[in-house]
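K.L.:
Sequence and predicted structure below; questions after.
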Amino acid sequence: MSIGNAQRTVAPAVRRQASRARVLIAVMLFVTVVINYLDRANLSVAMPAIAAELELTPQMQGLLLSAFGWTYAAMQIPGGWLIDRVPPRVLYPVCLVLWSLATAFMGVAGGFVALICLRLMVGMLEAPAYPINNRVATTWFPDRERATVIGFYTSGQFIGLALLTPVLTWLQTAFSWHWVFIATGGVGVVWGVVWYVAYREPRESRANDAEVAYIADGGGLVDVEAQTRATNRKKVDLRDFAHVLRSRKLWGIYLGQFCLTSTMWFFLTWFPTYLVDYRGMDYIQSGFLVSLPYVAALVGVLLSGVVSDALLKRGRSVGFARKAPIITGLVLSTVIIGANFTDSTALVILFLSVAFFGNGFASITWSLVSALAPQRLLGTTGGMFNFIGNLSSIATPIVIGFLVSETSFAPGFAYITAVTLVGIAVYVFMVGRVERIADRPDVVAADAA
């Protein structure tokens, strides 16, 4: 029997004997992402009521909506460095509880400045969240499952928004906008405690030896925690940051993420205001219609991971399997421009739903971080990726706030479309072949010695 046939014979046996503790990890990531995105989007739900109560101009609304992004983006790089040194079991619940408390306090804030300050705190404390998700996924899942898992837990952002946005609008209508923040913050505090109690690294968890071997043999970095403890120094090494900024491939995914998330940040900030102020809908009606594009995005996210992993299993290259859904999704996202050419609310929602489906279908970009990042610098690379990508969380709310007028939102959609076209070009021409980037030469030489 050939070696290849032997491997194919042994693998199913190992899989049958292996436990499935990683399924619980996927569910935990999913729930955390639901909470994460509710705490990002709750301000957009409450914004029309806040703007009316505090008499905010579109420019002031744009500033408040962008406050999250200032600290969220700024903390990505130090957050990534921290992730390479503090285990997810400790770092994630600390961040989760603190950002949830800041969210809850927004419900008792009495003015514009207080809301901005608290929103800055939420952004700062949420900064490590997605790099931690990537760190956990890279540790717990083999390459062949990773895109599906990333798609699954990423879908949490849209499931939460699709199903719970109507609940938040009801809370606002039945009580006041203050309860939108109190409720979402309270849930986050509870979940932070649950994460600390339940999460473990693969070798310290309920996963049996067969499952750990299955993950490791498939490319999962089950020992990354021990390796980073042994190799990463506690002081900041600027050469690590320089290293992850030298690669054209990494710059491709950094810039591509900015373009991709620009569409998402429109939906997380201006979309409810667009429906209420520019389409004349009431809060309950807008809450229902807001959920439709989120449902479309959810379908896109779930399909993207399955399609990508299916392409990989059928023998397509990692680059094709990962980039094809991303580029296809970005192409579909340009359909958002159609909202500028119709007065029909039904057609507007259709165009926006197709665009957000495309945004969801393209959302497996973290799989490229897992595939490209130097193994020792997963957190640092993820932090840089999220830093540059989420500069859109600053740019999108502010740029749209200055482009739109009291009566026309058309320049806002034109801006989103133009940025998306740039994203398509970046993934086509800059990323190239997908393969893990080598560590710094001095580190490689030291390891070899």
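P.N.:
Here it is on my side, so go on. Bear in mind the structure is a predicted one, so any value in this text is a computation, not a measurement.
K.L.:
going forward, measure contacts and count neighbours with C-alpha atoms only.
P.N.:
Will do.
K.L.:
Residue 258 contacts residue 388, doesn't it?
P.N.:
Yes: counting by CA atoms under 8 Å, residue 258 does reach residue 388; the two are 6.3 Å apart.
K.L.:
For those two, work out which one has more neighbours and name it.
P.N.:
More crowded of residue 258 and residue 388, by other CA atoms under 10 Å: residue 258, with 24 against 21.
K.L.:
so that one is in which element?
P.N.:
helix 248-269 (DSSP states H and E).
K.L.:
helices or strands next to that helix in the packing?
P.N.:
helix 21-54, helix 345-361, helix 366-372, helix 378-389, helix 392-403, helix 410-429 (3 or more CA pairs under 8 Å, 6 or more residues apart in numbering; DSSP states H and E).
K.L.:
so that helix versus helix 345-361, what angle?
P.N.:
Per axes from the mean of the first three to the mean of the last three CA atoms, to 10 degrees, the angle that helix 248-269 makes with helix 345-361 is 150 degrees.
K.L.:
Figure out how far helix 248-269 is from the centre of its chain.
P.N.:
Chain-centre distance of helix 248-269: 10 Å, with CA atoms, centre = their mean, to the nearest Å.
K.L.:
buried set for it?
P.N.:
Neighbour counts over helix 248-269 (16 or more other CA atoms under 10 Å) mark 249-269 as buried.
K.L.:
now do the same end-to-end measure for stretch 273-289.
P.N.:
This stretch, stretch 273-289, spans 12 Å end to end (CA to CA, to the nearest Å).
K.L.:
which residues touch the most centrally placed residue in the chain?
P.N.:
With distances taken as CA atoms, centre = their mean, residue 130 lies nearest the centre of the chain, 5.6 Å away. Counting by CA atoms under 8 Å, 6 or more residues apart in numbering, residue 130 touches residue 386.
K.L.:
where's it relative to residue 193, distance?
P.N.:
Taken as CA to CA, the span from residue 130 to residue 193 is 19 Å.
K.L.:
next one: residue 93
P.N.:
For residue 93, the distance to residue 193 equals 6 Å [CA to CA].
K.L.:
the more surrounded of the two?
P.N.:
Neighbours were counted for residue 93 and for residue 193 using other CA under 10 Å; residue 93 has more, 24 against 15.
K.L.:
what's the helix or strand for the more buried one?
P.N.:
Applying DSSP H and E, one finds residue 93 within helix 88-106.
K.L.:
Okay, buried residues for that helix please.
P.N.:
Quick answer for helix 88-106 (16+ other CA under 10 Å): 88-89, 91-106.
K.L.:
roughly how far is it from the heart of the chain?
P.N.:
With CA atoms, centre = their mean, you get 17 Å for helix 88-106.
K.L.:
Please compare the first structure with the one that follows:
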Amino acid sequence: MVLNTLGILLPAMSAELSLSPSQQGLLGSASHWGNIALAIPLSWMTSRLSPKLLTAAAITLATLSLFLQAWAPIFIVLLIGRLLFGIGNIAQQPARALLTRQWFPSKEVIFVNGLSNVFFGLVVGGGLVLAPVILDLTDGDWRKTLRIFGFYFIGITILWLILGKTRTNEADQDIVVPNGLEVIKGAL
């Protein structure tokens, strides 16, 4: 939801922080750097953690990064906040895969992934619709807009901690988890 709203907030950010076109471009791409650099190592390291706790930690990181961005007095702090937000987003992916496997039979995984993509599209679309509305309601204050998104993420985190559940799938009980090198060799 928030990842794709930077373009809406960028004119106000640029005006306040006097951002150059290069800095604007760096901000636009920063949240994807984590995906490029950390997708494989993060997936490998976090796939052994509890999906509920991993999701809570990832959403918490994303939440804190939103508040860091809203506070950012200079470009570099804003850039770090964007990068951390991207890392928080990519860190949720292994948990999503584990939860899908835990809760759904293998023949339904493709359907569940399709539903997940639809919900993701609705959330992103909702963010793109709401961001300019919130920005207008806050008189163009991008910092307040990011704080509102941060409070939304706090709500999601609390709901997840209360309602989120993991379970052991019978098919997974006897699986021996290979070490990292075996996984990489198998993938290649």
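P.N.:
Thanks, I have it. Given the structure is predicted, the values throughout are model-derived calculations rather than measurements.
K.L.:
Kindly provide the TM-score of these chains.
P.N.:
Here the TM-score for the pair of chains, by TM-score structural alignment, normalised by the length of the second structure, is 0.85; 186 aligned residues with a CA RMSD of 2.2 Å.
K.L.:
what's the matching range in the second structure for the helix holding residue 93 of the first structure?
P.N.:
Under TM-score structural alignment, helix 88-106 of the first structure corresponds to residues 51-69 of the second structure.
K.L.:
Distance to residue 198 of the first structure for the helices and strands packed on helix 248-269 of the first structure - can I get that in JSON lines?
P.N.:
Shown next, in JSON lines, are those (distance: least, CA to CA, whole Å):
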{"stretch": "helix 21-54", "distance to residue 198 of the first structure": "9"}
{"stretch": "helix 345-361", "distance to residue 198 of the first structure": "29"}
{"stretch": "helix 366-372", "distance to residue 198 of the first structure": "24"}
{"stretch": "helix 378-389", "distance to residue 198 of the first structure": "22"}
{"stretch": "helix 392-403", "distance to residue 198 of the first structure": "31"}
{"stretch": "helix 410-429", "distance to residue 198 of the first structure": "38"}
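K.L.:
dump the residue contacts of the residue nearest to residue 44 of the first structure when sequence neighbours are not counted.
P.N.:
Nearest residue to residue 44 of the first structure in three dimensions, chain neighbours excluded: residue 269, at 4.8 Å (CA to CA, 6 or more residues apart in numbering). Neighbour list for residue 269 of the first structure: 41, 43, 44, 65, 397 [criterion: CA under 8 Å, 6+ apart].
K.L.:
Now flag whichever of these is closest to residue 199 of the first structure.
P.N.:
residue 41 (26.2 Å; CA to CA).
K.L.:
From residue 135 of the second structure, how far out is residue 174 of the second structure?
P.N.:
In terms of CA to CA, residue 174 of the second structure sits 52 Å off from residue 135 of the second structure.
K.L.:
Compare these two (neighbour count), which wins?
P.N.:
residue 135 (19 against 7).
K.L.:
Can you find the partner of that one in the first structure?
P.N.:
So residue 135 of the second structure corresponds to residue 172, using TM-score structural alignment.
K.L.:
mean deviation of the one helix or strand that match maps to from the second structure?
P.N.:
Assigned by DSSP H and E, residue 172 of the first structure belongs to helix 143-174. In the superposition with the second structure, the average deviation recorded for helix 143-174 of the first structure is 2.1 Å (mean CA distance after the TM-score superposition for the first structure).
K.L.:
now the helix or strand that that helix is followed by, how far from the centre of its chain.
P.N.:
Next along the chain after helix 143-174 of the first structure, taking DSSP H and E as the criterion, comes helix 178-198. Centroid separation for helix 178-198 of the first structure versus its chain: 19 Å, with CA atoms, centre = their mean.
K.L.:
got the angle between helix 178-198 of the first structure and helix 88-106?
P.N.:
Interaxial angle of helix 178-198 of the first structure relative to helix 88-106 (the same axes, to 10 degrees): 170 degrees.
K.L.:
tell me which residues in helix 178-198 of the first structure are buried?
P.N.:
178-185, 188-189, 191-192, 195-196.
K.L.:
just stretch 31-43 of the second structure next, same as before
P.N.:
31, 32, 33, 34, 35, 38, 39, 42, 43.
K.L.:
Likewise for stretch 94-105 of the second structure?
P.N.:
Buried-residue list, stretch 94-105 of the second structure, by 16+ other CA under 10 Å: 94, 95, 96, 98, 99, 100, 101, 102.
K.L.:
The fifth one -> the first structure?
P.N.:
I take that to be residue 99 of the second structure. So, by TM-score structural alignment, residue 99 of the second structure is matched to residue 136.
K.L.:
Now name the helix or strand holding its match.
P.N.:
helix 129-140.
K.L.:
could you list every residue that touches residue 136 of the second structure?
P.N.:
Here residue 136 of the second structure is in contact with no residue (CA under 8 Å, 6+ apart).
K.L.:
Mind doing that once more with 10 Å?
P.N.:
Going by CA atoms under 10 Å, 6 or more residues apart in numbering, residue 136 of the second structure touches 130, 142, 145.
K.L.:
any chance of these in a markdown table, plus distance to residue 16 of the second structure?
P.N.:
Output for the contacts of residue 136 of the second structure, formatted as a markdown table (distance: CA to CA, whole Å):
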| residue | distance to residue 16 of the second structure |
| --- | --- |
| 130 | 22 |
| 142 | 10 |
| 145 | 14 |
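K.L.:
Give me the distance between the nearest residue to residue 64 of the second structure once chain neighbours are set aside and residue 134 of the second structure.
P.N.:
Spatial nearest neighbour of residue 64 of the second structure, excluding adjacent residues (CA to CA, 6+ apart): residue 150 at 7.5 Å. Separation of residue 150 of the second structure from residue 134 of the second structure (CA to CA): 13 Å.
K.L.:
got it, and residue 104 of the second structure?
P.N.:
Separation of residue 104 of the second structure from residue 134 of the second structure (CA to CA): 37 Å.
K.L.:
Trace the residue nearest to residue 64 of the second structure over to the first structure, please.
P.N.:
Aligned partner of residue 150 of the second structure by TM-score structural alignment: residue 185.
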